[in-house]
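J.: Next one to model:
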Amino acid sequence: MLKDLKLSHLVSGTVAVLVGYTGSVAIIFQAIEAAGASQAQANSWMLALGLGMGITCLILSLLSRMPILTAWSTPGAALLAVSLPGVPMEQAVGAFLLCAALLVLTGVTGWFAALSRLIPDSLASAMLAGILFQFGLSAFTALQTDTALVAVMGLTFLAGRRLFARYCIPAVLAAGVLYCAATGSFGSLEALDLTLARPEFVMPAFSLPVLIGIGLPLYIVTMSSQNMPGVVALRAAGYQPPVSACLTVTGLASLLLAPFGGFAFNLAAITAAICAGPEADENPRTRYLAGVMTGLVYSLVGLGGATVISLFLIAPAALVATVAGLALLSTIGNSLSAALAEPDGREAALVTFMVTVSGISFAGIGAPLWALLLGLAVNHWLRRPVPAPARA
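T.: Got it, this is the predicted structure:
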């Protein structure tokens, strides 16, 4: 293995980690805040997420000899950010465990194909777009609070989309950081924590409304909007990943790390594409080493979880909101496009989207699950054949 190792493997792995973190760590941070986590618990979340991604990347890439990358569930984090306020941390961990158990069952039993047929893609996409909508909106509402900073980041985003699309979001973050440094917008550097993160165990508690309202939607968005694109990305690069084994490994990692903040792991798509392409290695058979390097870098960054958290604590709120919003624009656009692509299913998709955005809650169950149920009901009703009028 070492004789096949190249600098391009390390570079691709490092870029994948950079894109993975800068593209969605702001959303993770918002989920942590919504959970009401203490500083120690927040550090533990970043440790668990980093190590979870690192270890699963290493296991899957080494065993399969494919560049199989994993990630935290970004739409899952967005769901948590809007659903966790007011939910005790112990009950939140119980919901994480339910999601993890369902992921393991899906992998072990091979339910993935069957489950994907139960929920129309249009409704899953509409629910995801609704969950992410407020995060995309935050990039524009932040204009009112910090116009110059958001304008600089927005212009960088527009330039990046045309000139260096792969590195667009890292460039946006870099532009925002440089602007804040130049204008003295950061908080005191004394708050920067350079110590290694430590795991903080949270004993889970189980509440039926929380399990149904958070755990089940977390599983659904992770499966429908994360794992499927991850499989597609690898197949597009010419690989045939062992899907059931991948889901089992990521589910077990979620199950073990949930009490420490590892809420959900899944197959990666965007970062996997970085390591599965010719830029990582001209030889497809040795590209798996880019996945191995990604796993090592993820693990190192995870150990510095306290530093990652403290960096966001001293950053202006507009910086975090804008990075998160701009990073999710393409996902929101793609989800809306997929949701509304089929004319016969548009009404059901729109109902799903708008109920999700509304944030309604009944019986302690949040909007995403109600949105999916209402969308399924509308979809079933509108697709039923109209009975012929009775003859006189």
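J.: contacts and neighbour counts: CA atoms only from here.
T.: Will do.
J.: any idea which helix is longest in the chain?
T.: helix 7-34 (DSSP state H).
J.: for the helix or strand hosting residue 78, packing partners?
T.: Using DSSP states H and E, residue 78 sits within helix 74-83. Secondary-structure packing of helix 74-83 (3 or more CA pairs under 8 Å, 6 or more residues apart in numbering; DSSP states H and E): helix 7-34, helix 121-145, helix 216-222.
J.: That one: what's the following helix or strand?
T.: Sequence-wise, the next helix or strand downstream of helix 74-83 (DSSP H and E) is helix 89-109.
J.: Pull the contacting residues for residue 263.
T.: Neighbour list for residue 263: 49, 72, 93, 96, 97, 100, 254, 257 [criterion: CA atoms under 8 Å, 6 or more residues apart in numbering].
J.: so who does the nearest residue to residue 189 once chain neighbours are set aside touch?
T.: Among residues not flanking residue 189 along the chain, residue 314 sits closest, at 7.4 Å (CA to CA, 6 or more residues apart in numbering). If you count contacts by CA under 8 Å, 6+ apart, residue 314 has them with 186, 187, 188, 189, 191, 192.
J.: want to put them side by side, so please do this one too:
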Amino acid sequence: MNVLTRAAPLSAVTAGLLATIVGVTSSAAIVFSAARAAGAGDAELASWMLALGVGMGLTCIGLSLRYRAPIVTAWSTPGAALLATGLDGVTLREATGAFLISAALITVSGATGWFARIMNRVPVPLTAALLGGVLVQFGIGLFSSMQNSLALVLTMFATYLLCRRFVPRYAVLAALAAGVTVAAITSSLHVAEIQLAWAKPIFTAPAFSWQATIGVALPLFVVTMASQNLPGVAVLRNDGYQVPVSPLIGWTGATNFVLAPFGAFGLNLAAITAAICTGPAAHPDPRRRYLASVWAGIFYLVIGALGATVGALLTALPPALVLGIAGIGLLGTIGSSLTSALTDDRWREAAVVTFLATASGLKLLGVGSAFWGLVAGLLTAAATGAFRSRPAAPAPAPAPVPTPAPGSASGPGAAGGQP
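T.: From the prediction side, this is the model:
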């Protein structure tokens, strides 16, 4: 009993389960949309869920045990959003080839230590604007879906706002529960079609085209690294876990590469769900919080194995519910993206151009708007002199030097620096 308690403390198991539920329910609808945009059928959708679940499960468990830190991985939600809007005209085989290229770039970035150097060359405001432009369609979808399903979506949104005020951690989950309840009452939820079934891996032979490489693979790589891995590292550092970054990036990329032909479009370090496992609620002892991410990995493996059931569940949901929960789940990300994009006066105009061009859905030469938005933003930045201007920063006020208590030591749980 003592061994079981040490391996599965209730707080760690609960935190792992909550991280899994929040991660899946807040963005599974976006993954579903991305799979459909790639031309995936029900069987391929189940394979996607299996590959992603296995990838997240193995990396959560393996990296957490290796570094004794609560390392949580996730599928790339912004990447899925980009795919849902950028795979128009791209075949499933070409999409798989793009997944492989993106995963290879992430693997090389981690293995060689290029991560920081590459990201330092991409202006943060433009990357944030690119992400905002990709995600804004989902935010608009939240409200446009009210046109035909007012009772359903309005109930979800009202539930979200109410819970956002009092229990913010469960706001998205509560909104989903409210939507399912209304759908069941109005007979728009086809639960009879849902059957418990195991997922089967389906191999998709990759095909490579320059259009998919430029329009899908490169934006997927940039968005995943800048919008997922960077904040993922920040969460670990802020909670005092000074783990080496390059191996984490390298292993997520390598796992992604192996599983890409089965539907793993993007794996990365988690941020929001990771914070659930790195905080005191996961375990009072910071050195034992890695158990929460291990259990999150176990739950991800279960979800992956039941990928066919998850896919059937998503298919049974009314389209308005899928649009609504996707928009609600991305509200915070859209807000933070716009804030990062517009804060710096030097880059504001270039960021606005990037945002508008990306959100427009522009497609030229078979290449999607994410690429052209970044190109338009870089050209605007060059024209406005954003690369040259460097406003003088005010000298920071001297900070008081704290006196450490006798016997105190730094380590996990102490305040960590930003990456």
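J.: can you name the residues of the second structure that the longest helix of the first structure overlays?
T.: Matched against the second structure by TM-score structural alignment, helix 7-34 of the first structure falls on residues 10-37.
J.: So which bits of that stretch are buried?
T.: For stretch 10-37 of the second structure, a neighbour-count test (16 or more other CA atoms under 10 Å) marks 11-37 as buried.
J.: what does stretch 89-99 of the second structure give?
T.: Buried-residue list, stretch 89-99 of the second structure, by 16+ other CA under 10 Å: 90, 91, 92, 93, 94, 95, 96, 97, 98, 99.
J.: To which residue of the first structure is the first one aligned?
T.: The reference is to residue 90 of the second structure. So, by TM-score structural alignment, residue 90 of the second structure is matched to residue 87.
J.: wait, that match sits on residue 33?
T.: No. The criterion here is CA atoms under 8 Å, and residue 87 of the first structure misses it with residue 33 at 11.8 Å.
J.: and the longest helix of the first structure, how far from the second structure on average?
T.: Comparison of helix 7-34 of the first structure with the second structure after fitting gives an average deviation of 0.5 Å (mean CA distance after the TM-score superposition for the first structure).
J.: what's near enough to touch the spatially most central residue of the first structure?
T.: Geometric centre of the first structure, nearest residue: residue 74, 1.2 Å, by CA atoms, centre = their mean. By CA under 8 Å, 6+ apart, the residues touching residue 74 of the first structure are 24, 27, 28.
J.: Turn these into CSV, including distance to residue 385 of the first structure.
T.: Shown next, in CSV, are those (distance: CA to CA, whole Å):
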residue, distance to residue 385 of the first structure
24, 43
27, 43
28, 44
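J.: Just name the closest of those residues to residue 293 of the first structure, please.
T.: The closest of these to residue 293 of the first structure turns out to be residue 24 (CA to CA; 20.3 Å).
J.: The closest one is in contact with residue 326, isn't it?
T.: No. Residue 24 of the first structure is not in contact with residue 326 according to CA under 8 Å; the separation is 10.0 Å.
J.: how close does the counterpart of residue 128 of the first structure in the second structure sit to residue 358 of the second structure?
T.: The equivalent of residue 128 of the first structure in the second structure is residue 131 (alignment by TM-score structural alignment). According to CA to CA, to the nearest Å, residue 131 of the second structure and residue 358 of the second structure sit 8 Å apart.
J.: just the strands in the stretch 201-350 of the second structure please.
T.: Counting by DSSP state E, counting those that start in this stretch, residue ranges of the strands within the stretch 201-350 of the second structure are 267-269.
J.: and the alignment partner in the second structure of residue 380 of the first structure, how many neighbours does it have?
T.: For residue 380 of the first structure, the aligned residue in the second structure is residue 382 (criterion: TM-score structural alignment). As a burial measure, residue 382 of the second structure scores 13 neighbours (other CA atoms under 10 Å).
J.: do the same with residue 187 of the second structure
T.: 11.
J.: again, but for residue 173 of the first structure
T.: Residue 173 of the first structure: 22 neighbours (other CA under 10 Å).
J.: Check the one 10 residues further on too.
T.: When neighbours are counted by other CA under 10 Å, residue 183 of the first structure registers 10.
J.: circling back: and which of the contacts of residue 314 of the first structure is nearest residue 267 of the first structure?
T.: Closest approach between the contacts of residue 314 of the first structure and residue 267 of the first structure, by CA to CA: residue 192, at 31.7 Å.
J.: Now for that closest one, how many residues are close by?
T.: Quick note: residue 192 of the first structure (other CA under 10 Å) scores 17 neighbours.
J.: try residue 318 of the second structure
T.: If we define neighbours as other CA under 10 Å, then residue 318 of the second structure has 18 of them.
J.: what's the matching residue for it over in the first structure?
T.: Here residue 318 of the second structure is matched to residue 316 in the first structure, going by TM-score structural alignment.
J.: one step back: and of the helices and strands packed on helix 74-83 of the first structure, who's closest to residue 339 of the first structure?
T.: helix 121-145 (3.9 Å).
J.: counting contacts, what elements does the closest one pack onto?
T.: Using 3+ CA pairs under 8 Å, 6+ apart, helix 121-145 of the first structure sits against helix 74-83, helix 147-163, helix 317-340, helix 346-358, helix 367-383.
J.: how big is the angle separating that helix from helix 74-83?
T.: 60 degrees (axes from the mean of the first three to the mean of the last three CA atoms, to 10 degrees).
J.: residue range for stretch 103-122 of the second structure in the first structure?
T.: Using TM-score structural alignment, stretch 103-122 of the second structure pairs with 100-119 in the first structure.
J.: The matching stretch: how far from the chain's middle?
T.: Put simply, stretch 100-119 of the first structure sits 19 Å off its chain's centre (CA atoms, centre = their mean, to the nearest Å).
J.: Show me which positions of that stretch end up buried.
T.: For stretch 100-119 of the first structure, by 16+ other CA under 10 Å, it's 100, 101, 102, 103, 104, 105, 106, 107, 108, 110, 112, 119.
J.: Stretch 175-185 of the second structure too?
T.: For stretch 175-185 of the second structure, by 16+ other CA under 10 Å, it's 175, 176, 178, 179, 180, 181, 182, 183.
J.: That one vs the first structure, average distance?
T.: Aligned to the first structure and superposed, stretch 175-185 of the second structure gives a mean residue distance of 1.1 Å (mean CA distance after the TM-score superposition for the first structure).
J.: Which residue numbers in the first structure does that stretch align to?
T.: So stretch 175-185 of the second structure is aligned with residues 172-182, judged by TM-score structural alignment.
J.: So what touches that stretch?
T.: 22, 149-150, 152-154, 156-157, 160, 186, 316, 319, 323.
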